[in-house]
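Asker: got a predicted model here, sequence first, then my questions.
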Amino acid sequence: MPAVKSLRLRAGVLSAALLLFVLGVWYLATAPKATQRVVLTADQIEYAKLMGKDPSAQTTESAKSSFPTLGDMASTIGKQLSNPFYDNGPNDKGIGIQVAYSLGRVGLGFGLAVLVGIPLGFLIGMSPLAYRALDPFIQVLKPISPLAWMPIALYTIKDSSISGIFVIFICSIWPMLTNTAFGVAGVRREWLNVASTLQVSPIRKAIEVILPAAAPTILTGMRISMGIAWLVIVAAEMLVGGTGIGYFVWNEWNNLSLANVIFAILVIGLVGMALDLMFAKAQKAVTYAD
C-alpha cells in the first residue's frame, strides 16, 4: 500500500507539472508583444472601408495573438458556469442544457445497443453456427464511419434527433457485441460441464454461470462502446444541428468565438472521462481474482 500511495503521489505531481507547462506555453504564446507599424495595401484599405472600419486606425496595432489568452478563457469559463442552464431561444442555450441533450441521445442510442448487442453476443458466443453465419456481416458493418450512416439515417428517418440516436446505436453496438461473444465463448469448459451435469436449464446457466464469468469482458465492450457513442454524438450534432454539445461547438465557431469552442472541448473531454470512470468502476466491481 505505501508503494501504491507513493506512485499515486508522484503521478499527481507529474500531472500537475505537465498542466503548468502547458499553461505556461499557452501564456507565452498569447502574450501581447510590442506595438508595430502596419503598412496596408490599397486592396486592404478598400476592404477596410467596405467593412466600415477606419483604415488609419489599423496602421498601428499590438502584435497580439488572436488565440484566446488564459484570461479570456477564465472569463469565458466563469461566464458559462455562472448560469449553465439558461435558455434564450433555439441558438442560445446554456452549456448544461446542451450537455443534457447530448447525454440523453447517447443514453438512448447506447441503451438500444445494450438491448440488442448483449443478447446477440450471447447467441454468437454460445453457438458456433451463429458465429459463422453472422461474422461476415459484423466484419463488413463494424468499420463503417459513423458519418457515413448519417445521410442514410436522415433520408429514411427524416428526423435529425432520432437519426443521431440511430447513428449512436449502429456505431456503439459492435464493440459490445464482439466482446460479449468473446467473453461468453471463453467461459471455462469445466464450469459448463458442471452445470450440464447438474441439469441446469439453459436460461439459468446463462444467468448464473455464463453471465458472471463473462461480465468483465462484457463491461469492457460496454466501456469501449460508450467512448465511441460520446465521440459520435459530437460529430453527429455538428451535422444535424439543433441542440447538443456538438451543435454548440459548431455554432460558436460560426460566431467566431474560439474561447467558447475551447471551453466546449474541455467539457466534452471531462464528460467523456467521467463516463469512462463510471464503467471502469463497474468493471472493477465484477472482476474476480482467480
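Answerer: Done, it's in.
Asker: alpha carbons only for contacts and neighbour counts from here, please
Answerer: OK.
Asker: for this structure, which segments count as helices?
Answerer: When secondary structure is read from DSSP state H, the chain shows helices at 2-30, 42-50, 70-82, 95-126, 128-141, 146-157, 160-185, 189-197, 202-205, 211-240, 245-254, 258-285.
Asker: which among these is found nearest to residue 64?
Answerer: For the helices of the chain, distance to residue 64 was read as CA to CA. The smallest value, 6.8 Å, belongs to helix 2-30.
Asker: hang on, the earlier thing: turn the helices of the chain into a markdown table, columns for mean neighbour count and distance to residue 61.
Answerer: Compiled in a markdown table, those are given as follows (neighbours: other CA atoms under 10 Å; distance: least, CA to CA, whole Å):
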| stretch | mean neighbour count | distance to residue 61 |
| --- | --- | --- |
| helix 2-30 | 12 | 15 |
| helix 42-50 | 13 | 15 |
| helix 70-82 | 14 | 19 |
| helix 95-126 | 20 | 34 |
| helix 128-141 | 12 | 55 |
| helix 146-157 | 15 | 43 |
| helix 160-185 | 25 | 45 |
| helix 189-197 | 12 | 76 |
| helix 202-205 | 12 | 75 |
| helix 211-240 | 22 | 35 |
| helix 245-254 | 21 | 25 |
| helix 258-285 | 16 | 21 |
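Asker: take a look at this one as well, against the first:
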Amino acid sequence: MNAMLKPDSAEPVSAGTDSSAASATATATRRPRRPLAANGTARARKQVSAHVVKYVAPLMGAALLVLIWQLITINNSNFPTPAATFAEAAKLLADPFYRNSPNDQGIGWNLLASLQRVGVGFGLAALVGIPLGFLIGRVQFISAMFSPIISLLKPVSPLAWLPIGLLVFKSANPAAIWSIFICSIWPMIINTAIGVQRVPQDYMNVARVLNLSEWKILTKILLPSALPFVLTGVRLSIGTAWLVIVAAEMLTGGVGIGFWVWDEWNNLNVPHIIIAIGAIGLVGLLLEQALMALARAFTYEQVSN
C-alpha cells in the first residue's frame, strides 16, 4: 500500500509547482515595463536641464546686472550707460599696451605691473608661510609660540601695513609688495598647520614603527596628506593679495591697475573706472580658478573599507 500511495502523494506537489510557476509567469507578463522611449526622454530632459543651469543661468544673471545698471543711469546722468561703457571698452582694449609716457600707459601694462607685484609678494609669503605652517602643525611648542602672534596680527587691515612699509623701505614699490606679503601669509600658515595637524594618527604610528627620519615623514606622509589644505590656503591668499594690491597702488601711485583707477577718477573718466573694475574682477577670477583646478588635481577621495 505504501508503494501504491507514493505516486498519488507526489502528484499534488507537482501540480502545485506547476501552478506556482504559471502564476509567476503570468505576474511577470502583467508587470508594466517602462518603455525605452520614456527612458530616452528622461535622459534628454536631464541633459537639457544641466545645460540650462550651466549656460543659460549665468547669461540671465549677466542680463539682470546690465538691466540694473541701465536703471541706475536713468536717474543719474553722470553714470555711464552700459552701451557707452561697452563702446569705450572696445576702444580701450583695441590697444591695451600703448605707452605714451610713464603716467599714460594702456590698461594692459597696468595689469601686468600689478600682477608682477602680486607675484613677488605672494611668492615671498609662500616661501615663508608654508614652511612655518608645517612647523606650527608639527611642533607643539612652536604652535604655542606663534598662535598669539597670528591671532593678533591677522585681523589688521591691509592698508594699516602700508605706512610701515613706506617707513622701512623708503619706496612705494617695496611698500606695496610688503603689504601683499604680510596680508597673504596668514591663510597659508593657518591652513597648512591645520592640514598637518589633521594627518591621521595611524600614519604617524606606522612612521614610528618603521623608524622613519623626519625628512621622510615630511615628504612621504605630511606633505601628501596636507597638500589639499596647503592649496586651499594658497587659493585664499592669492585672492587677498589681489585685493590688497589695488588698494595699495591707489595710495602709492606709479604704474598699476589701482593707480590707473585713481588717475581715471581724477580725470572724471567713469567709463574707464567701470572697465577697470571689470578687468580686476576678471583677473581675480582667473587666478582663483587656476588655483582651484590645481587643488582639484591634488585632492583625493579617501576610500572606506
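Answerer: Sure thing, it's come through. Predicted model only: the values in this text are computed from it and were never measured.
Asker: TM-score of the superposed pair?
Answerer: TM-score for the superposed chains, counting by TM-score structural alignment, normalised by the length of the first structure: 0.85, backed by 259 aligned residues with a CA RMSD of 1.7 Å.
Asker: quick one on the thing from earlier: for residue 63 of the first structure, find the nearest of the helices of the first structure.
Answerer: When the helices of the first structure are compared for distance to residue 63 of the first structure using CA to CA, the nearest one is helix 2-30, at 9.8 Å.
Asker: got a markdown table for the helices of the first structure, with distance to residue 36 of the first structure too?
Answerer: Putting those into a markdown table (distance: least, CA to CA, whole Å) gives the following:
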| stretch | distance to residue 36 of the first structure |
| --- | --- |
| helix 2-30 | 16 |
| helix 42-50 | 17 |
| helix 70-82 | 23 |
| helix 95-126 | 39 |
| helix 128-141 | 57 |
| helix 146-157 | 46 |
| helix 160-185 | 49 |
| helix 189-197 | 77 |
| helix 202-205 | 78 |
| helix 211-240 | 39 |
| helix 245-254 | 29 |
| helix 258-285 | 25 |
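Asker: to residue 89 of the first structure, which of those helices lies closest?
Answerer: Put simply, out of the helices of the first structure the one that sits nearest residue 89 of the first structure is helix 95-126, at 11.8 Å, with distance taken as CA to CA.
Asker: okay, that closest one sits on what stretch of the second structure?
Answerer: Helix 95-126 of the first structure lines up with residues 107-138 of the second structure when matched by TM-score structural alignment.
Asker: now swap in stretch 194-205 of the first structure and tell me
Answerer: Aligning stretch 194-205 of the first structure against the second structure (TM-score structural alignment) gives residues 206-217.
Asker: other residues contacting the matching stretch?
Answerer: residue 204 (CA atoms under 8 Å, 6 or more residues apart in numbering).
Asker: next, count neighbours for residue 60 of the first structure.
Answerer: If you count neighbours by other CA atoms under 10 Å, residue 60 of the first structure ends up with 12.
Asker: for it, which non-adjacent residue is spatially closest?
Answerer: What sits nearest to residue 60 of the first structure in space, not counting adjacent residues and going by CA to CA, 6 or more residues apart in numbering, is residue 37, at 4.7 Å.
Asker: I'd say that neighbour and residue 63 touch.
Answerer: No: at 9.6 Å, residue 37 of the first structure does not count as touching residue 63 under the criterion of CA atoms under 8 Å.
Asker: more neighbours, the two?
Answerer: Neighbours around residue 37 of the first structure and residue 63, counted as other CA under 10 Å, are more numerous at residue 63. The numbers are 15 against 12.
Asker: distance-wise, check that one relative to residue 28 of the first structure.
Answerer: 13 Å (CA to CA, to the nearest Å).
Asker: for residue 254 of the first structure, same thing?
Answerer: To residue 28 of the first structure, residue 254 of the first structure is 27 Å away according to CA to CA.
Asker: ok, residue 134 of the first structure next?
Answerer: Distance of residue 134 of the first structure to residue 28 of the first structure, computed by CA to CA: 56 Å.
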